[in-house]
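A.B. asks: what follows is a predicted structure for the sequence shown.
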Amino acid sequence: MGGDPILCLNIVGFPKCLPIEILSKILNGSASKVKEAGAIVIGGHSIQDNEPKFGLSVVGKVNPEFVYKNYGAKIGDKLVLTKKLGVGSIITAIKGEICSDQAYNEAVKYMTTLNKYAYEASKSVKVNACTDITGFSLMGHGYEMAYGSKVSLHFDKNKIPIIEECVEYVKDGFVPEGTYSNKRYLNGKVYCECEEWFEDILFEPQTSGGLLFAVGTECLDKFKENLDSKDVFYEVVGEVKELSNKYIYVK
C-alpha cells in the first residue's frame, strides 16, 4: 500500500435482461470516484454475464522507499481504524429487502468514501504497518498484521466503531456467509470477550472498509490532527503488545 493510481480500465460483466441505463449509472459512478482519486479511465472490457459484475484494473506508482506494508507493527504502537464496521450485514439486509433507508444511506456513505484521505493524513507521520479492512474482516486482516509482525493486537471492544443500524440485522441473523468462513479460518488465533452478535461483526467481510494503522505513540497526536484536518472518521481501537497465546485479543 501507499501507491497513487494513474490509469484505470473498466471490467464489466452484464446480463441482457437488465436495462442498459443501469450499466450507465455504474460506469458514471465509478468514473466520478476514479476522478476523485486522481486517476483517469482509459477504456475497458465487457462481456455478457448472467450476473452483473464490475471492477477496475488499476495502474499506479509507488515510491519503493515508502511502501506501506501489512507487517512491521511494533510493541507499543496504537491501532487506528478509519471506518465503522457493519457494512456487510447491511448489504445482507438489503438483499433480504428489510433494510431501512437510514441504514442503507449510512452503508453507502462509508462504501463511497475513498481511503485516499486517510492515506494522505498519514504521509507526514511514521506508519509502522497498515492494512485495509475488506473481505477477511477486522479480525482477519488484523491477524495478518499480527502474524507478520510477530506481535499480538489488543482491541478495546468499547472503542471499535460499528454502524448502529447493523446491530438489529445481525441479531436477526442477517450475517454474510463470509463471516463464518473467517471464523473457521481464524479458529484458535483470536480471543474475544464479547457477545455473539458483536463477534459476528468483528468477523464480518467489509466492502470498501477503512484502513487499520499501527503508529508509534509519539506520532499519534500528529496523526489525529491530520485526520481531523481532512475530516476523516477514525477511532483509536487498541494497541500492539508482545506476542502471547493469541494473535488477536478483543476485551
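C.D. replies: It's in. Residues are numbered from 1 along each chain as shown.
A.B. asks: going forward, measure contacts between C-alpha atoms and count neighbours the same way
C.D. replies: Fine.
A.B. asks: need the strands for the stretch 1-150 of the chain, in chain order.
C.D. replies: Using DSSP state E, counting those that start in this stretch, the strands of the stretch 1-150 of the chain run over 4-14, 40-48, 53-61, 78-81, 127-132.
A.B. asks: tell me the most buried of these?
C.D. replies: Using mean count of other Cα atoms under 10 Å, the stretch among the strands of the stretch 1-150 of the chain with the largest mean neighbour count is strand 78-81, at a mean of 25.
A.B. asks: other residues contacting it?
C.D. replies: 210-217, 220, 234-240 (Cα atoms under 8 Å, 6 or more residues apart in numbering).
A.B. asks: and the furthest pair within those residues?
C.D. replies: Using Cα to Cα, the contacts of strand 78-81 span at most 20.6 Å, a distance reached by G210 and T217.
A.B. asks: picking up where we left off before, go through the strands of the stretch 1-150 of the chain and name the closest to I98.
C.D. replies: strand 53-61 (23.3 Å).
A.B. asks: I'd say A37 and L114 touch.
C.D. replies: Yes. Between A37 and L114 there is a contact under Cα atoms under 8 Å: 7.4 Å.
A.B. asks: ok, I91 - contacts?
C.D. replies: The neighbours of I91, taking Cα under 8 Å, 6+ apart as the test, are A107.
A.B. asks: okay, now the one to match up with it:
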Amino acid sequence: MNTTTPPRLTSLSHGGGCGCKIAPGVLSEILKSTAAMPIPPQLLVGIETADDAAVYQLNDEQALIATTDFFMPIVDDPYDFGRIAATNAISDVYAMGGTPIMALALVGMPINVLPAATIGRILEGGQSVCREAGIPIAGGHTIDSVEPIYGLVALGLVHPSRVRRNADARAGDRLVLGKPLGVGVYSAALKKEQLDAEGYAHMIANTTKLNTPGPALAQLPGVHALTDVTGFGLAGHALELARGANCRVKLDWSAVPLLPGVRELASQGFVTGASGRNWQGYGSEVQLGASVGELERALLTDPQTSGGLLVSCDAASVPDVLAVFRRHGFDDAAEIGEILPAGQGARLLVD
C-alpha cells in the first residue's frame, strides 16, 4: 500500500484560481483577429466586449447563456478547491442576469501524482455547489494533465429582454459591488502558509457564495449593466464597463469593501504576480488620486476568484439593488462609484 503523503495542491500549480488568467494585454493581442468572424443575429452577446458569457436567442421568450471557466488550485483542500471552481464558473450565468440549468465538468489531473481519493473530493466539491444552485452536472471531459485543473461549462436561460451585458452602463449611473475584495491577497498568503484559520474561513465563505442576486437584479428596470469581478481585478472589470459604454468610471476607494485583514497582508507583501501583470496591461488607462498609493493599487488589481457582481444602475435604483443583495445574504454590498460621460484622459479614475 502506498502511504506517501500527497503534495499540497497549490504546490502543483504555477498560479491559482483566476490569477491563472492570461494577462489582459496579452489576451487582447491574441484575440484581436477573432472579431472578424461572422456573427448570426441570434447571438445577442459574443466576444466583442469581453463579456462574462455568450448569449444565443432561442425564441421570443428564451435565450441560452453559455460559459466556461476552469483553473488550477487556489487552496490545498480538494473539496474546497472543487467548490470554489464550480461557484466561479456558475457566476458568469448569474452575471448575465440568467438562471443556471446544467453544467459539464472539465477535469485535468496529474493522475500519477494525486491519489484517486483526492481527485474524487475535488469533484464532490463541485457537485455540492451545483446541488446548491439546483443544477445537475450532466457530463464533461477528463484528461491526464501536468497540473490539476478543474472547472465547469455552465449553461443557463434568460429572457432576451433581461440580458444584462457589461457594455450598457450609462453616464450618471452608480456602481454597486456585491462582494469584498482581497481573495488574491489571501491566496498569496495561503501559498506561503501565512493565512490563519480565520482568514481561510473568510476566503472560503467569499469564494463559495453563489452570485444568486443576478436574475433579480436583471429584473430591475434601473439596472443597465452587470458583470462579475474576477481575474482582472476591480480596476480591470470597471474598465471593461467603461470601454463598452464609451464612458469613464470613477471609484470612491474609501467605499470599496475589503475582506478582513487584507490590507495588513498586502502591506506585508502578500500580493500575486497577476496583480502586477494586470497593472501592466491596463495601468495606462487608470488615474490614481493623491491618496491612492501602491498598496491601494495592488488591491485594485488583485485578481478575484469567484468575485462579486458589479452593478451599474441609475441613482434611484441603488436602494433596490442593495436590498436585493441583502435578501440574498450579501451584507458587504456597497455603492462604490459612478459612471461619467466620455472625456479626455484616463477611463478609470480612483480617488
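C.D. replies: Structure received. Note that the structure is predicted; figures quoted are calculated from it, not measured.
A.B. asks: can you give me the TM-score here?
C.D. replies: Comparison of the two superposed chains (TM-score structural alignment, normalised by the length of the first structure) gives a TM-score of 0.95, and 250 aligned residues with a Cα RMSD of 1.4 Å.
A.B. asks: just put the strands of the stretch 1-150 of the first structure in CSV and tack on distance to I22 of the first structure.
C.D. replies: Putting those into CSV (distance: least, Cα to Cα, whole Å) gives the following:
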stretch, distance to I22 of the first structure
strand 4-14, 10
strand 40-48, 14
strand 53-61, 12
strand 78-81, 33
strand 127-132, 29
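A.B. asks: out of those strands, which is closest to K69 of the first structure?
C.D. replies: Among the strands of the stretch 1-150 of the first structure, if distance is taken as Cα to Cα, the winner is strand 127-132, at 5.4 Å.
A.B. asks: what does the closest one rub up against?
C.D. replies: 1, 68-74, 141-142, 145, 209-216.
A.B. asks: excluding sequence neighbours, find me the nearest residue to Q287 of the second structure.
C.D. replies: L349 (4.9 Å; Cα to Cα, 6 or more residues apart in numbering).
A.B. asks: do the same with I160 of the first structure
C.D. replies: Once flanking residues are discounted, I160 of the first structure sits nearest to V237: 5.5 Å by Cα to Cα, 6+ apart.
A.B. asks: so what corresponds to the one you found in the second structure?
C.D. replies: Aligned by TM-score structural alignment, V237 of the first structure pairs with I336 of the second structure.
A.B. asks: relative to K179 of the second structure, how far out is its match?
C.D. replies: 11 Å (Cα to Cα, to the nearest Å).
A.B. asks: quick one: stretch 60-76 of the first structure aligns where in the second structure?
C.D. replies: Aligned using TM-score structural alignment, stretch 60-76 of the first structure spans residues 156-172 in the second structure.
A.B. asks: do the same with stretch 34-41 of the first structure
C.D. replies: The aligned range for stretch 34-41 of the first structure is 130-137, by TM-score structural alignment.
A.B. asks: check which residues of that stretch are buried.
C.D. replies: Within stretch 130-137 of the second structure, the residues scored as buried using 16 or more other Cα atoms under 10 Å are C130, A133, I135, I137.
A.B. asks: and those, which two are the farthest apart?
C.D. replies: Among those, A133 and I137 lie farthest apart (Cα to Cα), at 10.9 Å.
A.B. asks: I336 and K179 of the second structure: which has the busier surroundings?
C.D. replies: Neighbours per residue (other Cα atoms under 10 Å) separate I336 of the second structure from K179, with K179 holding more: 28 against 18.
A.B. asks: return the residues in contact with the more buried one.
C.D. replies: N206, P257, G307, G308, L309, F330, D332, A333.
A.B. asks: check K53 of the first structure too.
C.D. replies: Contacts of K53 of the first structure by Cα under 8 Å, 6+ apart are I11, V12, G13, F14.
A.B. asks: so what corresponds to the first one in the second structure?
C.D. replies: Translated: I11 of the first structure. I11 of the first structure maps onto L106 in the second structure, by TM-score structural alignment.
A.B. asks: measure its match to I137 of the second structure for me?
C.D. replies: Applying Cα to Cα to L106 of the second structure and I137 of the second structure gives a distance of 10 Å.
A.B. asks: ok, now V223 of the second structure?
C.D. replies: To I137 of the second structure, V223 of the second structure is 31 Å away according to Cα to Cα.
A.B. asks: and T305 of the second structure, that one's in a helix?
C.D. replies: No. Secondary structure of T305 of the second structure (DSSP: H, G, I helix; E, B strand; the rest coil): coil, not part of a helix.
A.B. asks: show the residue spans covered by the helices in the second structure.
C.D. replies: With helices called from DSSP state H, the second structure shows them at 24-31, 78-95, 116-133, 183-191, 197-207, 214-218, 233-245, 262-267, 273-282, 294-300, 318-327.
A.B. asks: what range in the first structure does the first one sit on?
C.D. replies: Mapped onto the first structure with TM-score structural alignment as the criterion, helix 24-31 of the second structure occupies no residues.
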